[in-house]
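my questions concern the predicted model and sequence given below.
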Amino acid sequence: IDSSSIHRIYEQLIAGIFLNNKQQKFWVVKADEVYYNCFMVYAAELSLATQVDIDGLPLWNAQMYHWKFTEITERDGAVIKVAKLSLARIHVLDISGRISIDDLSPNATYAIACVIRFDDNQVYVRSALVLPNGIIQTQKRNLHDKPRNEWIRVAVGEFERRSNYEGVAEFFLHF
C-alpha cells in the first residue's frame, strides 16, 4: 500500500487492495455518506472437489491435478488467478469457502455470490450459507437460462452484519 498521502490511501481503498497473496481483495464502497467494507475471495482460497466418498461427501482438494490455475486480467487491470477444471466431463463439482464477518461493516446487508463460467447446457446448483449464529440459508436453482462461456454471478445468500454479530460465515455450492 502506498501510504504517501491520505488521498493515495483513499484511492487504493476505493480501487481495492489484494490480501493473502492475491487470494482475497478488499475495497470500500461509499453509499449515503457511509463507507462499507467489501471482500472478494478468489479461487485459490476456496476448497474444490470433483469426487465424493462412499457416503457422498466431497473429497476436498483431493484431485487438484484436475484443476489448472491460470491468470486473467480484471476490468481494473489487476491480474488474478482463476481455477479451470481440465476434465471434459465431471459428475459433481463442490465449492466451499469461508469469510470472517468480523471485518465487515456493521448494520449493513451483505451478499455472498460465486462468479463462475461454464459451457454445459444443463447446470443445476444447490447452495448453502451457514452463518455464525447457526442460521442456514439454502437455495436450489437451474442455470439453463444463463449465458454460456461468460462470467456470471450465482447468489448463495445474504445476511445483515449486526454490530454484535461475529465469527465466520461458510458457503457451499454443489453443481
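Thanks, I have the structure now. Numbers count the residues shown, from 1 in each chain.

for the rest of this, base every contact and every neighbour count on C-alpha atoms.
Fine.

can you show me the helices along this structure?
6-15 (DSSP state H).

isn't Gly157 up against Ala128?
Yes. Look at Gly157 against Ala128 with CA atoms under 8 Å: they come within range, at 7.3 Å.

what residues are shared contacts of those two?
137-138 (CA atoms under 8 Å, 6 or more residues apart in numbering).

which non-adjacent residue is nearest Lys81?
Closest residue in space to Lys81, ignoring its immediate chain neighbours: Glu71 at 4.4 Å, by CA to CA, 6 or more residues apart in numbering.

contact partners for the one you found?
Contacts of Glu71 by CA under 8 Å, 6+ apart are 79-82.

so where do the strands sit in this structure?
For the chain, the strands defined by DSSP state E cover 17-19, 24-31, 34-41, 47-49, 67-73, 79-85, 94-100, 108-116, 124-130, 136-142, 152-161, 168-174.

take a look at this one as well, against the first:
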Amino acid sequence: MEGQCYPHEYQSILRGSDSPAIHANIPLEKLYDQLCAGVFLNNRTVKYSVEKESQKNCFMMYARGFSIACSDDPSCWKWVTEKDAPSDGVLVEMAELLKVRWLDVRGKFDLSNLSPATTYEAVFVIKLKSSGYGWEVPVNFGVTLPDGTKKEHKVNLKEKPKDQWIEIKAGEVSTSEYKEGQMEVFMYEHSDHWKSGLVLKGVLIRPKNYINK
C-alpha cells in the first residue's frame, strides 16, 4: 500500500467481519487489496470497502438489514438469494415486492464509520421487473440526517429501465457537518393502489465523486 493514509476506523469496522480470516489486528498492507474488493459484515447485511484512489470508506447496506413494511407477510414480499455481483460467488438476500399498497423501506447507518471531510451520497440499488405494475404514482426517496433534517424528492419509476439493476439517489450527507449520529435512508409510496415487481438489493453509501467503479 502506498502512502500512510489509513482508512477511517477500519479496525473497528472489521470487528464485525463475517470472515474468521480477517482480523482487525492484521497489518493494513496485508488487508488493503481485500478492503478494496470488499468485506462482508454482520451476517452479510453490510459490505465494507475502500475506494482505491482516495482510500475513503464505502458501504453497501443490503435489504435484509432494512425495515420493510409487511416484509414478514409472504403474500407481500419474498426473500430471494442472488449473487452479490456476476463475478462474485457470494450470495446475499434481496427483497422482491409481490403486492402491496403501502410501500415503506427504511434503513439506518452510523455516520461515524464514514471518512471525515467527505460528501457522501446514498443510492438505492433496485430492479424493476417488466411484469411489475402500479408505478404510475412517483415514489419518494430521501434521507433524514442526525439533527432531524429531512431531504426527499419524487422519482417516477415507471419511466426507468426494466429487468436490470438501476441506481436511484436518496440524498447526500457531508461528514464535515455531521461527524456522528445516524442517518436514515428511505423509500416510500403510500397511495391506495397496488404495486408489484420491485426488487431491492440495498443502498450504497459512497463518496459523491466515486472513482473506483
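Here it is on my side, so go on. Model, not experiment: these values are computed from the prediction.

would you mind finding the match for the residue nearest to Lys81 of structure 1 in structure 2?
Using TM-score structural alignment, the equivalent of Glu71 of structure 1 in structure 2 is Thr81.

same deal with Phe159 of structure 1?
Match for Phe159 of structure 1 (TM-score structural alignment): Val173.

just list the residues touching that match, thanks.
119-121, 145 are the contacts of Val173 of structure 2 under CA under 8 Å, 6+ apart.

so how far is Val139 of structure 2 from the nearest residue to Leu91 of structure 2 once chain neighbours are set aside?
Spatial nearest neighbour of Leu91 of structure 2, chain neighbours left out: Lys83 (4.4 Å); criterion: CA to CA, 6+ apart. Per CA to CA, to the nearest Å, Lys83 of structure 2 is found 27 Å from Val139 of structure 2.

of the two, which one has the most company?
Neighbour count, other CA atoms under 10 Å: between Lys83 of structure 2 and Val139, Val139 has more, with 19 against 13.

quick one: contacts for the residue opposite the more buried one in structure 1 once aligned?
Aligning on TM-score structural alignment places Val139 of structure 2 opposite Val125 in structure 1. By CA under 8 Å, 6+ apart, Val125 of structure 1 lies in contact with 140-143, 173-175.

would you format the contacts of Val173 of structure 2 as a markdown table with distance to Met61 of structure 2 and neighbour count included?
Formatted as a markdown table, the contacts of Val173 of structure 2 follow (distance: CA to CA, whole Å; neighbours: other CA atoms under 10 Å):
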| residue | distance to Met61 of structure 2 | neighbour count |
| --- | --- | --- |
| Thr119 | 18 | 17 |
| Tyr120 | 14 | 22 |
| Glu121 | 13 | 20 |
| Leu145 | 17 | 21 |
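
so Leu87 of structure 1 makes contact with His66?
Yes. Counting by CA under 8 Å, Leu87 of structure 1 touches His66, with 6.3 Å between them.

show the end-to-end separation of stretch 126-146 of structure 2, please.
Stretch 126-146 of structure 2: ends 25 Å apart by CA to CA.

the strands of structure 1: which one's closest to His7 of structure 1?
Between His7 of structure 1 and the strands of structure 1, the shortest separation by CA to CA is 13.9 Å, and it involves strand 24-31.

so how far is that closest one from its chain's centroid?
Its chain's average C-alpha position is 14 Å from that of strand 24-31 of structure 1, according to CA atoms, centre = their mean, to the nearest Å.

so for it, what gets flagged as buried?
Across strand 24-31 of structure 1, burial judged by 16 or more other CA atoms under 10 Å covers 24-28.

looking at those residues, which two lie furthest apart in space?
Gln24 and Val28 (13.7 Å).

overlap in contacts, these two.
Going by CA under 8 Å, 6+ apart, no residue sits against Gln24 of structure 1 while also sitting against Val28.

for stretch 145-164 of structure 2, buried residues please.
Using 16+ other CA under 10 Å as the test for burial, stretch 145-164 of structure 2 gives 145-146, 152, 155, 157-158, 162-163.
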